[in-house]
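Mind looking at a prediction? Sequence and model below.
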Amino acid sequence: MSIKQRITSAYRYIEPNLFFIGLFGSIGFPAYYFIWTYLFPQPYENLPLRLVCAFLFLPFAIKSYMPSLFSRYKEKHFVFSICFCLPFFFCYMMIRNEWTVEWIMSFMAAIFLSIIIIYDWLLILIFTTIAAFSAAVLGYMSMSNIGIGFHYSYLVVFSFSYLTGICFNYRNRIEIESKQLFSRSFSSGIAHEMRNPLGALYASQEVLLELLPETLTDDPQQHRLISNAEIHKLRDIIQDNISIINNGHSTINLLLSSIDSQKISPHSFHYLSIHDVVNNALNVYGYQQKSDRALVFFQINTDNLFFGNDILLRYVFFNLLKNSFYYKDKPNFKIIISVYSKKNETIISIKDYGKGIPSSLIKNIFTEYYTSGKKNNTGLGLSFCKKVINAFAGSIECYSTENISTTFIIRLPMITSPIIDKIQYDLMSTKKILFLGNQPQQLIDINHLAFFYNFKLHSKKTLNYDIIDIDNNNYDCIIIDLTSIESNLLTKLYNHIATTTIQVIFIRHKDDVKKLILSKTHQPYLFEYNHVDELQKKLTTQIFTKKTSHNISLKTICSTKAKIMIVDDNISLRLYSGILLKNAGYDVIEADNGRTALTYLQESTIDLILMDSQMPIMSGIDATKEIRTNRQYSSHKDVPIICYSGSLDEEHREHLMHIGVTDFLLKPSSKTILLNTVHKWLND
């Protein structure tokens, strides 16, 4: 990087703070003349020199009002002003004041300020050297002997101040740039990856327009009626589109929620089948042509589990497939994906017979923003893939022979490896677990595990237990002692959490007199308790086994229709949700803001409210506060209020629950999630 480029970079870095620098400089230089002249008199002062410094700093404070001609020279003015007013001025004044303590300290302060303002170590070294040398020459011309009061130990102090300041500021700058780079990489990566599903959606919409007649008429001279076969084809296309949208939506949500301090957080990791994830990725990938799927061959000897996230690994495969298909026009092109085990790791090989990569370039392919041989490529995909695989405690390598093939090797540790145990141990400290039971020994053992893993443990007696507590505490797992719970409470409890991803463990002793008959849906969660070590293994396995929510049958609807109010300013979402709820047998009332909703509540009885959190006129948050606290709506004080939101972090969820929100739905929610959530709260 040239000196000019370094100056430009330094100016852009500090530009947002130039106003404050200019303000303090233009006021501070004249002000300190009176301090050092009258309050704490020094041997030498120079008001004209201070006024020159103030004049140089003034354009920083009024840069918005400077003439356009000034913008051509603003960077040069910036560097000259900082160097003249800080190292030069303070060094010269220190020499003229015969190296007094006050001016030695002031010169050290000037060094630190110049380092903070101009973070580039080379610029500081060059301009500080020039400024100090110029100050020494001017001092010598003014007083001939510049060594009065000087001691060589000062050079040690100044050098230490300079070097430590440079090191700390440089390290801080590197950290800032790293965060900025990661943010740009991540956001660009999401945008880049969404091109694929958006392209697929665009193509399918073209097909829909082609299949749909402009009018429904049987006049042969006009457009024909649509056939049953075409209706089925339209429905298939729409189903495919919904799948594409859901995949894209889940990918974005997962990627956004997985990022923590410039790394991928393992909080969403579970035990997953490599076969299932790879097979799903190959099935949902947006091939440009249907024939492209036949170019991919998948072979697996033994299916293994890995500890990670299916959406993130699918993201990796999408990137590798996209890169491979870039050269699909090459003769005999194909992609072979192989999975096999070796020692304590699972190896995934993705080999394409495309153009290949020159050996001199392979070392750079995982570097951010590096790209070779591809137009309109950001160079972000492979660097993020490496972050994903590293987060899985694995590694990714590339081997290539130019004009023959390229092979990516992904190595993932077995779930029994020590490094996975370490990740799971750290994750357990973030979990919240509920124990329902009355037996002291079980509680002692579970408390022992809570101490070992540092997870949050809540224990409750099953007598008079209120299942609403589950929603208020966001448990990750519920351990239930079957000898302490009645069948009706067990059924009610399980139905309540069936639509969630909360894990359940049912504890039963071999010698229990009381036997509860468990249904087939309960059986996978049954655990016969003998020793705390077995409970520990069952708990960690259950916590990290991905649970899919159980779909409750909604065919039987109560003869007395429940009335649901949808409150949202988005007419499309009201229409979508309203149709689904009406088809499920509910009465639906719509409102476009919180104030309209409150008016409806005064006129009719509502059984459940679907409320958007942000709306014009009155938000869902304000409307919820009114419903929960205003006596005017006392008849709806306990009505379930389900909040719609585009994104909800933990802090936001807790705030909304504190003001009275009952449950949450992310927009857009699928038909199954919407109906299951509504059904759950209307049948509790």
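Structure received. Computed from a prediction, not measured in an experiment: that's the story for all the values here.

hey, let's count contacts and neighbours off CA atoms from now on
Will do.

Let me know the helix or strand that F452 is in.
Using DSSP states H and E, F452 maps to helix 440-453.

got the buried residues for that helix?
442-443, 445-447, 449-450, 453 (16 or more other C-alpha atoms under 10 Å).

Closest to I126 out of those residues?
Using C-alpha to C-alpha, Y453 is the member of the buried residues of helix 440-453 that lies nearest I126, at 54.4 Å.

ok, that closest one touching K422?
No: the criterion here is C-alpha atoms under 8 Å, and Y453 misses it with K422 at 11.0 Å.

A helix includes M105, no?
Yes: assessed with DSSP: H, G, I helix; E, B strand; the rest coil, M105 lies in a helix.

Run a quick neighbour tally on it.
When counting by other C-alpha atoms under 10 Å, one arrives at 15 neighbours for M105.

Second structure for comparison follows:
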Amino acid sequence: MIRKLRQRPAPPSLSGLLRQNLTRWVLFPSLCFILLLGGYITLEKTKDFERRNIIIAQSLSKQIVSHVADAENALGSLAQTMARYDDFWFQTMLNNFLQSAHHMERLLYLDADGKILASAPARSELLAIRQFIDRVTSRPSIISPPIASPITHDMVVYLGVRGPDGKVLAGELSMQTFQHHLEDLLPRTEGSVVLCDTFGNLISHPDSNRVATQENIGHLPILRDTLEGHTRTAFYREHGAGYIGTVFKIEPLNWIILISRPVEEVFLPLLGPIIALLSLILLIFALFVTVLKFKLNRTIVTPFAQFTDFIEQATRGHYQTAEKRDQSFAELAIIEEKFSEMIEQIARRENEIRESEARFRQLVETIREVYWISDLADDSVIYVSPTYETVWGRPRQSLIDNPESFFLSIKPAHRLAVVEAFNTLRLEGFEVDEEFQIVLSDGRERWIRARAFPIHDQHGVRVRLAGMAEDITGHKAEQHALLEAKQNAEAASKSKTEFLTNISHELRTPLSGILGMLQLTRESRLTREQAEYIDTAISSSKVLLNVINDILNIAQIEAGKLTLNSQPFPTHEVLNTIYRFFRHNAKSKSIELTIETESEFPPILVGDEVRIRQILFNLVGNSVKFTDQGHIRVWAGTLPKRRDDGTVDVLLIVEDTGIGIPPDKLDYVFESFTQVDGTFTRQYQGTGLGLGIVRSLVGSMHGSITVDSEEGSGTTMYVTLRLGLPAKGSVPQTRRMNEQTMPERSGLSILLVEDDRVNQLAISRMLEKLGHHVTCADNGRMALELLEGSRFDCIFMDIQMPEMDGMEATRRIRTAPELADVSDIPVVAITAHAMPKDRDAFLEAGMTDYLSKPATFHELARLIDRLPL
């Protein structure tokens, strides 16, 4: 079809045909001719009008200037004449002059102070002249703008001259004379002449009432736009009528002449020929269109009308393909075909949009959240989902009618923050995620979480805002309940920690006395049987102390106060210590105890040696406790994976052939205060704290613990610890004191402040056994009194005492002026408070060092050796 069309000569298109036959040959030439002819005639008529008016204005200007000049000269001569006569002749001379000068309305003769000497007619009014008398000079001149005369009420201009004797002669120059001259020169049928000053105040006008009421015409554009010293002809409107006028300025007087005529009077004679010519052109155009109609009706008009009907149907949403028909207008056929293809594409896209909109509505109208869209241009709400009525308790239409109701429903305490967040979204495009409370119409309150974000057009410009809001009242209630439960749990944990700490303190105090007395008794002369009894009692006391230490460890772990002290330490010495400690117990049960390391196990590692010992003590101790025959094997090595941060993963394996752990108890054994066998008939004793402490210590060292056990066959514990590698050249301190090592210092004078008599006796005797002199005080106040009169090398200070505790006593020693001589004396806290936070608090209070009860000979000796004496 397209190939056949291209073979035929292309017929003229609709746009080309109309352009050729209508625009080119009829409309455009006709319009141009009419416009040019009308413009030329208007221009010539305007120039002729201006030339005529300028001649008239120049003539009038000369007469007006001559008239005013004659009046000024006559007034000057009269002033000189009157100066030569006395007062008797003033009135006569003014009357005679007024009779000969018909253009004067009134004459006044005044002295230098403004007093009237004579007037013609004889009147005493000075209502007008007084405001202009200061302008009078020795030269006759106009001293006022046009003003109504107080006598005749006609428009006048005051002329004035000051005589040689200082007296003033003034006259009212009538404006009626000017109007008569203007009317004589230019009759009303030829136009009107208006005389005014530069401010637009009327001096002369054909309508005398307008002059009498002092109407101002300064607002007329033709006057406002007049250039200084130039004549201007222009069109203007006044009182709803159109005029054409010429403005001429009278230079000597600074007045303006306006000569004007109504527009229709000037240009009406020109309209007849122009209208006739236009009618002829329109007739020719009508004939041409009639002839052209028959020719184009079949080729253009009918197909185009059908195509237009097809377009109208498409605009109404009826997307049907145009019927194929013969078209002699080829361009229209091509357009129609392309338009049909476009309509098909639009129909497909509208179906897709309709389906997408249906899916969108199904989604947003079924979800629990409120979904909304607003226009950024006017903040109007375009759409809001039905869930709004359920959540807000208000109809959707109320939000569409008043978008501000969204913010008004928010509680005042939250409203400002939400408004600021949405303003930031509108101005800067930052997304909103706010939680706030709203008040429903029935007074109920709900928690809402609102999220909003901008929508951009294809150019990246923000055009809309969209958002979702959900009711989180239940979630908030759950959060509040969880928070309350958490606070209750923390309070319970804190209470438990405080209870364990208090129990530890209360147990350590008597245990300190017991262990101290046992150690002192052990140093006396005893029989073998007595020594055995004492050693057994000391051993039992140390077991009890270990239990108390385990309780403190649990309290530290649960309070989050567990701290690690990483230092280089020799690994083989730690393992040897474990072996020496448990070999006797293992041997007594005929159990083989072996400790092995891999060949490349590092001899020195960086970590908390005390905590690593504690882990091994608990694991090996459990193996010894629960193994009655067979062997216990401890192996230490490193995992093959190497790290770049200077650390290494150490693997510790503790294997035994003991009773094993049932599968359902594997996780249970790591809980604090629990044991596999918790009955009253259990065979193995213990507190159940050991493995719980081990798991917490392993976790704090970024490690893990795994258990592999079979009931009745034994248990294997796998522990990994992340420890550091020492820097090159670093050597750990290996010097240690045993209980048989004597202290390096002796003979010190020590003040012991302790309220418990048993502990006071035990500690003082132990210090004396170490070679020191001890003085005792029952509380802090007694200690301060002893310090004022005696000299001591150091002080061992208990914390919890009556009258004055150890913390307050230490602060007094450090700050009291009367104790300035001993303010730097070393003060050692020796107390049953054994938590890390307690140690920090004692040191912050000014104490030098810290020792927890019960103390041994070895601990006392080592502490005294490290004091800064």
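Yep, it's here. From a predicted model like this one, the values you see are computed outputs, not experimental measurements.

so what number do they get for TM-score?
For these two chains in superposition, a TM-score of 0.45 is obtained (TM-score structural alignment, normalised by the length of structure 1); 402 aligned residues with a C-alpha RMSD of 5.7 Å.

circling back: reformat the buried residues of helix 440-453 of structure 1 as JSON lines; add distance to N583 of structure 1.
Below are those laid out as JSON lines (distance: C-alpha to C-alpha, whole Å):
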{"residue": "Q442", "distance to N583 of structure 1": "47"}
{"residue": "L443", "distance to N583 of structure 1": "47"}
{"residue": "D445", "distance to N583 of structure 1": "49"}
{"residue": "I446", "distance to N583 of structure 1": "46"}
{"residue": "N447", "distance to N583 of structure 1": "48"}
{"residue": "L449", "distance to N583 of structure 1": "48"}
{"residue": "A450", "distance to N583 of structure 1": "46"}
{"residue": "Y453", "distance to N583 of structure 1": "47"}
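
can I assume Q530 of structure 2 sits in a helix?
Yes: under three-state DSSP, Q530 of structure 2 sits within a helix.

That one and T571 of structure 2, how far apart?
For Q530 of structure 2, the distance to T571 of structure 2 equals 38 Å [C-alpha to C-alpha, to the nearest Å].

Now name the helix or strand holding L465 of structure 2.
Short version, using DSSP H and E: L465 of structure 2 is in strand 462-471.

circling back to that earlier point, who has more neighbours, Q530 and T571 of structure 2?
Legend: neighbour count by other C-alpha under 10 Å for Q530 of structure 2 and T571, higher for T571 (18 against 13).

Please work out how many residues are found near the nearest residue to I373 of structure 2 once chain neighbours are set aside.
Excluding the flanking residues, the one nearest I373 of structure 2 by C-alpha to C-alpha, 6 or more residues apart in numbering is A466, at 4.4 Å. Using other C-alpha under 10 Å, the number of residues around A466 of structure 2 comes to 19.

And the helix holding F452 of structure 1, what does it pack against?
Secondary-structure packing of helix 440-453 of structure 1 (3 or more C-alpha pairs under 8 Å, 6 or more residues apart in numbering; DSSP states H and E): helix 418-428, strand 456-460, helix 532-543.

will you turn these into a markdown table that also has distance to M93 of structure 1 and mean neighbour count?
As requested, those are exported to a markdown table (distance: least, C-alpha to C-alpha, whole Å; neighbours: other C-alpha atoms under 10 Å):
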| stretch | distance to M93 of structure 1 | mean neighbour count |
| --- | --- | --- |
| helix 418-428 | 57 | 16 |
| strand 456-460 | 62 | 16 |
| helix 532-543 | 68 | 16 |
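
Distance check, L787 of structure 2 against L752 of structure 2.
Remark: distance between L787 of structure 2 and L752 of structure 2 (C-alpha to C-alpha) = 12 Å.
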